[in-house]
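S.K.: okay, here's the prediction I keep looking at, along with the sequence it came from:
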Amino acid sequence: MSNQSPNPSRDEACCSPLVQEPLSMDRTVQLARMFKALGDPVRLRLLSLIASHLGGEACVCDISDSFDLSQPTISHHLKVLRQAGLLDCERRGTWVYYRVVPGTLQQLSATLDMSDLSHTVDEALVTS
C-alpha cells in the first residue's frame, strides 16, 4: 500500500508555470508574441539554424542559402523574431549577427512542460 497521497497538491503535481497558477497578463502577451513568431515555418527554421550554428550566432550571410527567399525577406523574418524577444543582434561592420536570447528557449519549454503533471496523474490513477 502506498503512503503517498492520491491527490497531490498543485505544487507537487507540476512545475510548469502554465498550470501552477494563471499567467499574468504581461507574461501572457509576451508568450503569445513569441509563440506567434514561431508559428511561421520560416521563422522556426531560422531560430533553429541560429541556435544550432557554431558559436550560437549567425549572420544573414550564413543562413540565407538555406532558404529559397530573398535576403530582405529573411531580414524581415529575423526582425519579427527580434521583436518577439527571441533573438538579439549585433552589427559588426556591414554584417548583422543574430543569436538566441539566453534562457528564452528554456522559458518556452518550461511553460509547456507538462511531463511532471502527466506522470503524477498516471501515479494517482494507479494508486486509486
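M.R.: Arrived safely.
S.K.: rest of the way, CA atoms for contacts and neighbours
M.R.: Fine.
S.K.: pull out the buried residues from the strand or helix carrying residue 123.
M.R.: Assigned by DSSP states H and E, residue 123 belongs to helix 115-127. Across helix 115-127, burial judged by 16 or more other CA atoms under 10 Å covers 117, 120, 121.
S.K.: now these in JSON lines, with distance to residue 39?
M.R.: Listed next are those as JSON lines, based on distance: CA to CA, whole Å:
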{"residue": "117", "distance to residue 39": "25"}
{"residue": "120", "distance to residue 39": "30"}
{"residue": "121", "distance to residue 39": "30"}
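S.K.: quick check, nearest of the residues you listed to residue 45?
M.R.: residue 117 (29.3 Å; CA to CA).
S.K.: surely the closest one meets residue 17?
M.R.: No - counting by CA atoms under 8 Å, residue 17 is not a contact partner of residue 117; they are 11.5 Å apart.
S.K.: show the contacting residues for residue 42.
M.R.: residue 77 (CA atoms under 8 Å, 6 or more residues apart in numbering).
S.K.: second structure follows, compare the two:
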Amino acid sequence: MNALPILEPVMDQACCDPVAEPALGAEEAKQKALVFKALADPNRLRLLSIVKAESSGECCVCDLTEPLDLGQPTVSHHLKILVDAGLLHREKRGTWAYYSLVPGALDEVAGILAKL
C-alpha cells in the first residue's frame, strides 16, 4: 500500500495581492443604487421614455396614465421615485404636476457605469 505524500502549506507567499480601494465609497454606492433601483421597473422606464420623447420637454401627469394603462395614484408613485432618484423634475401648476428630465441625468447614469 502506497502512502500519500504529506503536503505542507507554503507560508511565505500571499495567495493574492491586497484588494485596491473601491472606486465608490459605501454612501456613494448607496446613492447610485437608488438610481438603478428606480430604473429597474419597466413602467418607470416607459415614463422616462415618454417624457424624453415629448417635443415640449415636459409632460403633465394627466397625460401619463393612459399610455401605461395605470391609475393616476400608481403613475404618481412611479414619478415620485424617478424624482427622488434625480431623474425627473416636478413642477406644480395649479392642480396638475408637470414632469421633465433633469438636464444631464441620463448622461450621469451612463457615466456611473463607465467609471466602474
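M.R.: Happy to help now that I have it. Computed from a predicted model, the values in this text were never measured in an experiment.
S.K.: surely residue 76 of the second structure and residue 61 touch.
M.R.: Yes - using CA under 8 Å, residue 76 of the second structure makes contact with residue 61 at a distance of 7.4 Å.
S.K.: ranges for the helices of the second structure?
M.R.: 26-39, 42-53, 65-68, 72-84, 105-115 (DSSP state H).
S.K.: for residue 95 of the second structure, find the nearest of those.
M.R.: Nearest of the helices of the second structure to residue 95 of the second structure, taken as CA to CA: helix 72-84 at 13.3 Å.
S.K.: next, the mean deviation of that closest one compared to the first structure.
M.R.: Helix 72-84 of the second structure: mean distance to aligned residues in the first structure after superposition is 0.8 Å, counting by mean CA distance after the TM-score superposition for the first structure.
S.K.: just checking, what packs against that helix?
M.R.: helix 26-39, helix 42-53, strand 88-93 (3 or more CA pairs under 8 Å, 6 or more residues apart in numbering; DSSP states H and E).
S.K.: end-to-end on stretch 80-95 of the second structure?
M.R.: Criterion CA to CA, to the nearest Å; first-to-last residue distance in stretch 80-95 of the second structure is 16 Å.
S.K.: with stretch 10-23 of the first structure instead?
M.R.: 15 Å.
S.K.: also stretch 96-113 of the first structure?
M.R.: Using CA to CA, the end-to-end distance of stretch 96-113 of the first structure comes out at 33 Å.
S.K.: now it: how far from the chain's centre is it?
M.R.: 5 Å (CA atoms, centre = their mean, to the nearest Å).
S.K.: and that stretch, which residues are buried?
M.R.: So, applying 16+ other CA under 10 Å, buried residues of stretch 96-113 of the first structure: 97, 98, 99, 100, 111, 113.
S.K.: neighbouring contacts of it?
M.R.: 15-18, 31, 47, 50-51, 56-60, 85-91.
S.K.: for stretch 26-40 of the second structure, same thing?
M.R.: Stretch 26-40 of the second structure has contacts (CA under 8 Å, 6+ apart) with 44, 45, 81, 82, 85, 86, 87, 109, 112.
S.K.: contacts for stretch 44-64 of the first structure, please.
M.R.: 37-38, 70-71, 74-75, 78, 81, 87, 95-100.
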